[in-house]
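K.L.:
next comes the sequence, and after it the predicted model I'd like to discuss.
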Amino acid sequence: MKLSLLAVGLGVLTAMQTSSAVDRLEGRTFVTRSPAVGANGMAATSQPLASMAAIEILRAGGNAVDAAIAANAVQCVTEPTSCGLGGDLFAIVWDDKTQKLYGLNASGRSPQLLTLAEFERLGHKTIPKYGMLPISVPGCVDGWFMLHQRFGKLPMEQVLAPAIAHARDGFAVTEVIAKYWAGGVEARSNQPGWADVFLVDGRAPAQGETFRNPALASTLEKIAKGGADEFYRGDIARQIDRFMRDNGGYLRYDDLANHRSDWVEPVSIHYRGYDVWELPPNGQGIAALQILQLLKRYDLARAGFGSADHLHFLLEAKKLAFEDRARFYADPTFAPAPIKELISDEYAKQRSMGIDPLRAATNVEAGDPVLRDGDTIYLTTADKDHNMVSLIQSNFRGFGAGPCPPGLGFCFQNRGELFNLAPGHANSYAPGQRPFHTIIPAFVTKDGKPVMSFGVMGGDMQPQGHVQILVNLLDFKMGLQEAGDAPRVRHDGSSTPTGEAATENGGTVYIESGIADNTHRELARRGHQLKFGDGDFGGYQAIWYDADKNVYFGATESRKDGIAIGY
């Protein structure tokens, strides 16, 4: 890279730069389409029935929070390959009445009966992906009711009605979900109850086949009437307790009864004239902020989208942020992270000294932010009153751990897999602790006003995806849909909060088609290990509010089944 690319300031955008039809059809190596537009409301999800449910709720007088809960509940029915009542939830809400962002951490904690000594007795050095050991308390349902109690308008019976109908009457399975469904069978078919809930005649439902889940319909009806208490302190909780006792699990009634979600303060950094907001750990959202703080030092617009300089600096910044992620990100109740320092300009300046503009790093370590002397779903909704919701919910690893209690219609998440079993680590396993989390919602404001709610699903891809979307929008001036359709890269091989060490060769860079051959050659010359078209590049949804026109633009992920609908 030439030194002239360093530290060049950019003008502030006054509105989203939308591409013209000619721009979209010519001069690009990738295909995109128009964003959805709506003046009264918008929903963008990864499953069409979920987007339709959100719009149905908005048109019935509900607000963005009602619509988000309705959409998520429908996805728990129609997209069990990624989310469900047995998973966790995080959300960022813009409340127009108070002109403020609110963050909700609705992630669950580890069972009190399960200890490090038990893992040692069982001979585990890491936590298994499937079965009873990675199960933590599901936070999703409590998250719905926390959001609804504070912001909701319509009764929960009405909000959950679309999901109940799809579970009882059935829905046609979409293409991408059918693929993930089939891919989840081998690992879980021997888990108690899983095949009874999710297989049809011993197989996954095919694309276009109607699938019904009457047990889940019944569970949702009970929750709609009895609230979160029904799930955490009522008959459902007692059924879960019996199932765990009968099958060697560790989760108990008291774990569920003592669960609570927490309102948290979102944190932000300033990037190219906008404030980018994420939630603090135990999630990984601040990794996106750390990467952006490093990228602020380079004129990416001048480098050009898809250039070697653009991707090299993106990848090197990611490596630095992820080593800090591995060391510091955890449940703040057990190991508070120095968040203010990690996302500061001063720390970014210090860390940027480790970036070689001409060579890929192969050995990256976590920094010292104290600065002493020296298969997840994402959805977003917006309403006519300018409330906006950024919500993400997941089982982890698709269907999750696998075990399904009889008669309830859902399986449990395996988020507990992301604990570290090494004593003394920030993310070390302990009873009653929240694990490190990968799912992160995001939000953008400008001058204290809402601009954009967005997210990119996909495990470790999520902060990388957040950054690439924002760079596409704010550095390369792409439109909202175009920013998601543009080819992405993903770096694997950094250290992880579970204790996995970074790979010695600097990891692998996965590249989607659409990046030029000369960029491939230059990245390889700088030492990046490349692999093409193989990997998960995430799933993007977004809503942009144009205050001048008083209209929403909506975008959805072309790599998934979803749609954005405005009205």
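P.N.:
Ah, there it is.

K.L.:
C-alpha only now, for contacts and for neighbours.
P.N.:
Noted.

K.L.:
the lengthiest helix in the chain packs against which elements?
P.N.:
When the chain is scanned for its longest helix (criterion: DSSP state H), the result is helix 308-328. Helices and strands touching helix 308-328, by 3 or more C-alpha pairs under 8 Å, 6 or more residues apart in numbering; DSSP states H and E, are helix 285-295, helix 300-303, strand 489-492, helix 517-525.

K.L.:
helix/strand/coil for A70?
P.N.:
helix (DSSP: H, G, I helix; E, B strand; the rest coil).

K.L.:
got the contact list for it?
P.N.:
Residues in contact with A70 (C-alpha atoms under 8 Å, 6 or more residues apart in numbering) are A50, A53, A54, I57, V159, L160, A161, P162, A163.

K.L.:
adding another structure so you can compare the two:
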Amino acid sequence: MRDFQMPGRSAVFATNGMCATSHPLAAAAAIDILKSGGNAVDAAIAGAVLLGICEPQMTGLGGDCFVLLKPAGEERVVALNGSGRAPAGLSAAALRERGLAAVPLHGVEAVTLPGAVDAFCRLSADWGRLGLAETLAPAIRYAEEGVPVAPRTAFDWAAAADDLQGAAREFYLLNGQAPRPGQIFRAPGQAEVLRRIAHEGRAGFYEGEVAEDMAASLQALGGTHTLADFAATACDYTTPVSGTYNGIELLEHPPNGQGATAILLLNILKHFDIAAMDPFGAPRAHVEAEAAKLAYDARNRFLADPAHTTRLDHMLSADTAAALAALIDPARAMASPAALSEAVHRDTIYITVVDRDRMAVSLIYSVFWSFGAGLASGRFGIGFQNRGAGFTLTAGHPNEAMGGKRPMHTIIPGMIRQNGRVTMPFGVMGGAYQPNGHARFVSNMVDFGLDPQAAIDAPRSFSGAEGMQVERGYSDAIRAELAAMGHSVSIPDTPIGGAQAILIGADGVLQGGSDPRKDGCALGY
């Protein structure tokens, strides 16, 4: 139980249904859908699409999604890949000939086809009850009437404003400036697009005037995107990958998502007595950081479009994890994880909904970097993602950029199953941090007995390209101890990630947790 004299938030308890996400209006819209007779899929679509209006820097119709779905009355989990492909005309060789070593983050070359809308339409048709007209109604209304910009959203918006280019500046800035908290953001162009999707389904987005607006806008920027590319966009059902950790089973979306990285990370951590460590002391943060370096190195080597990922079994094997764990010095940070692991490898917004029938949805939906590529279509103002920056330009690499191919994605929805029963849909936002965030969240609960809200609230650290970032929730003494181990320690400018979770109790009670690092909440009824 938390100390009620200290800042924090209580978990939310309910029995009929629950939503946890990063904006209150989206959570409320999802609950309204449940109350009106919709199921978890209807509610998740309603909330997710509205998040594109509430948090346009994070997500939108030009983005991608991944979904894990537990059907009502079953314990199996279905995965849906709603990530778009590169336009047919994309060529890594052509980019290399231009002297590029990487796909430009804010260039039209990074814009892949938006896959989320097709996935939402497929989910609604296959699993929903209400139909798109009703589930998209809240987002249409808010896009027209406007949404007061929330504090964390305004913070992110201001940080990314300079990355907006051309038409995106007209649609996503107010008088040339990022909106302040409480200012009203409207997106009437997107309201029109949503009306077309509500009445025509996917054809209202991937064909006709909306597709023409997107294709023409991208071509004007030098893109190879065609109407045929948009029309060919299609989601795919697939099977989750899974791994076990101290009595629980972690289910993740398979490649081209990076969920296997979280499983590998936990497999490495099994070789250390994490539960015996101080949960927020330097030794645990150090071992987790070293394990993450090795797991992410494996990700960078192997994960790609599903048709090009050939070493997934190797990445998930117990032998691989044991060999990588043996490379970790419990007292010293490694200088070159890629070089050390060479011998071993030789041969993302988030929303979760649970309904009264215990259908559970774990859905993550993103444009990658803040405001994606910083580009938008000229007529309707659809922001374009920069998922193509997830490709590599290294010739022959499984994740080499190529027309018609899906890039490696950072966004990953998660679910936990215990003793054969799905007990928790959850997700951790935060780009590259997400697999580390999944592992930390699971370990917080399994190794230290924290409830979902406490596991979310707990301080975070992450070792990535910018060194070891350690949130202010850790003391200066811990940071000094980590620095003495050889880590390049800093306090991040922004919080590390954001998380949401719903625990499905065996007694029928739902318990929702929502990250205070974001504007959102868990709501139930």
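P.N.:
Structure received. Owing to the predicted nature of the structure, the values given are computational and were not obtained by experimental measurement.

K.L.:
how close are the two chains, by TM-score?
P.N.:
Here the TM-score for the pair of chains, by TM-score structural alignment, normalised by the length of the second structure, is 0.96; 523 aligned residues with a C-alpha RMSD of 1.7 Å.

K.L.:
what span of the second structure is the longest helix of the first structure aligned with?
P.N.:
Aligned by TM-score structural alignment, helix 308-328 of the first structure falls on residues 282-302 of the second structure.

K.L.:
stretch 71-78 of the first structure now?
P.N.:
With TM-score structural alignment as the criterion, stretch 71-78 of the first structure aligns to 47-54.

K.L.:
list the buried ones in stretch 93-104 of the first structure?
P.N.:
Within stretch 93-104 of the first structure, the residues scored as buried using 16 or more other C-alpha atoms under 10 Å are V93, W94, D95, L101, Y102, G103, L104.

K.L.:
isn't the first one right next to A68, touching?
P.N.:
No: between V93 of the first structure and A68 no contact is recorded; they are 10.2 Å apart, counting by C-alpha atoms under 8 Å.

K.L.:
overlap of the contact sets of those two?
P.N.:
By C-alpha under 8 Å, 6+ apart, the residues touching both V93 of the first structure and A68 are V389.

K.L.:
geometric centre of the first structure: which residue is closest?
P.N.:
I439 (3.4 Å; C-alpha atoms, centre = their mean).

K.L.:
counterpart of that one in the second structure?
P.N.:
Looks like I439 of the first structure aligns to I411 there (TM-score structural alignment).

K.L.:
quick one: that match is in a strand?
P.N.:
No: applying three-state DSSP, one finds I411 of the second structure to be coil, outside a strand.

K.L.:
separation between it and G437 of the second structure?
P.N.:
Noted for I411 of the second structure: a distance of 11 Å to G437 of the second structure, by C-alpha to C-alpha, to the nearest Å.

K.L.:
do the same with L69 of the second structure
P.N.:
L69 of the second structure is 20 Å from G437 of the second structure, by C-alpha to C-alpha.

K.L.:
residue contacts, I543 of the first structure?
P.N.:
By C-alpha under 8 Å, 6+ apart, the neighbours of I543 of the first structure are 42-44, 380-382, 452-454, 552-555.

K.L.:
if we use 10 Å, what do you get?
P.N.:
35-37, 41-44, 379-382, 388-390, 443, 451-455, 480-481, 552-556, 564, 566 (C-alpha atoms under 10 Å, 6 or more residues apart in numbering).

K.L.:
can you check R559 of the first structure too?
P.N.:
Applying C-alpha under 10 Å, 6+ apart, the residues contacting R559 of the first structure are S46, V176, G484, D485, D536, F537, G538, G539, Y540.

K.L.:
I figured the second one hits S82, correct?
P.N.:
No: using C-alpha atoms under 10 Å, V176 of the first structure is not in contact with S82, being 11.2 Å away.

K.L.:
looking at the buried residues of stretch 93-104 of the first structure, spot the one nearest V77 of the first structure.
P.N.:
Nearest to V77 of the first structure among the buried residues of stretch 93-104 of the first structure, counting by C-alpha to C-alpha, is L104 at 22.7 Å.

K.L.:
make sure that closest one is indeed in a strand.
P.N.:
Yes: counting by three-state DSSP, L104 of the first structure is located in a strand.

K.L.:
that one matches what in the second structure?
P.N.:
Under TM-score structural alignment, L104 of the first structure pairs with L80 in the second structure.

K.L.:
now that match: closest residue in space, sequence neighbours ignored.
P.N.:
Distance criterion C-alpha to C-alpha, 6 or more residues apart in numbering; nearest residue to L80 of the second structure, sequence neighbours excluded, is Y237 at 4.5 Å.
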